[in-house]
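Novice: Any chance you can model this:
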Amino acid sequence: MSLYHTHLPKLEKFGYIKWNEAEKTIQRGPQWEEIEPLLELIHSHLCELPPFLQGKPPDRNGTKC
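Specialist: Reported below is the predicted structural model:
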């Protein structure tokens, strides 16, 4: 719920995404380049992050990677 009511509207407000709620689509916004390096860094080091930041519950060993 917070994705649709909080996070997506904020990302759109700052120009990071273009969100079409009716069509349920998201595209890069005019300010995407500002956050792209950070997103790439997070993605490249995903396995080093705590499980709760990896977006999935931990497996039996404590990580998803």
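Novice: Every contact and neighbour count from this point should use C-alpha atoms.
Specialist: Noted.
Novice: how close does L38 get to K18?
Specialist: Distance, L38 to K18, by C-alpha to C-alpha, to the nearest Å: 19 Å.
Novice: please give me the structure for this one as well, since I'd like to look at both together:
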Amino acid sequence: MYLPAHFKEERPEVLHALLRAHPLGLLITQDASSEMSANSVPFVLDADPAGGPGVLRAHVARANP
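Specialist: Alright, predicted model coming up:
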């Protein structure tokens, strides 16, 4: 996807602040028949203390289709 330079953000501290302020994201899945679905899921950021990108974590119940 094209991203103009004036919209590009690469500073981890700014990106992490955005993720903490707005933790709701879309989890997109595809089943065996290639049908896709998107669901709103809360995410938690596990930041890398060394300044790396970190890890996004989410939880969904196994019973969900």
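Novice: Need the TM-score between these chains.
Specialist: TM-score for the superposed chains, counting by TM-score structural alignment, normalised by the length of the first structure: 0.27, backed by 33 aligned residues with a C-alpha RMSD of 3.5 Å.
Novice: still on that earlier bit, among L38 and K18 of the first structure, which residue is more densely surrounded?
Specialist: Comparing L38 of the first structure with K18 by other C-alpha atoms under 10 Å, the one with more neighbours is K18, at 19 against 11.
Novice: in the strand ranked longest in the second structure, what's buried?
Specialist: Ranked by number of residues, the top strand in the second structure under DSSP state E is strand 36-46. Across strand 36-46 of the second structure, burial judged by 16 or more other C-alpha atoms under 10 Å covers 42-45.
Novice: Reformat those residues as CSV; add distance to A21 of the second structure.
Specialist: Conversion of the buried residues of strand 36-46 of the second structure to CSV gives the following (distance: C-alpha to C-alpha, whole Å):
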residue, distance to A21 of the second structure
P42, 12
F43, 11
V44, 11
L45, 11
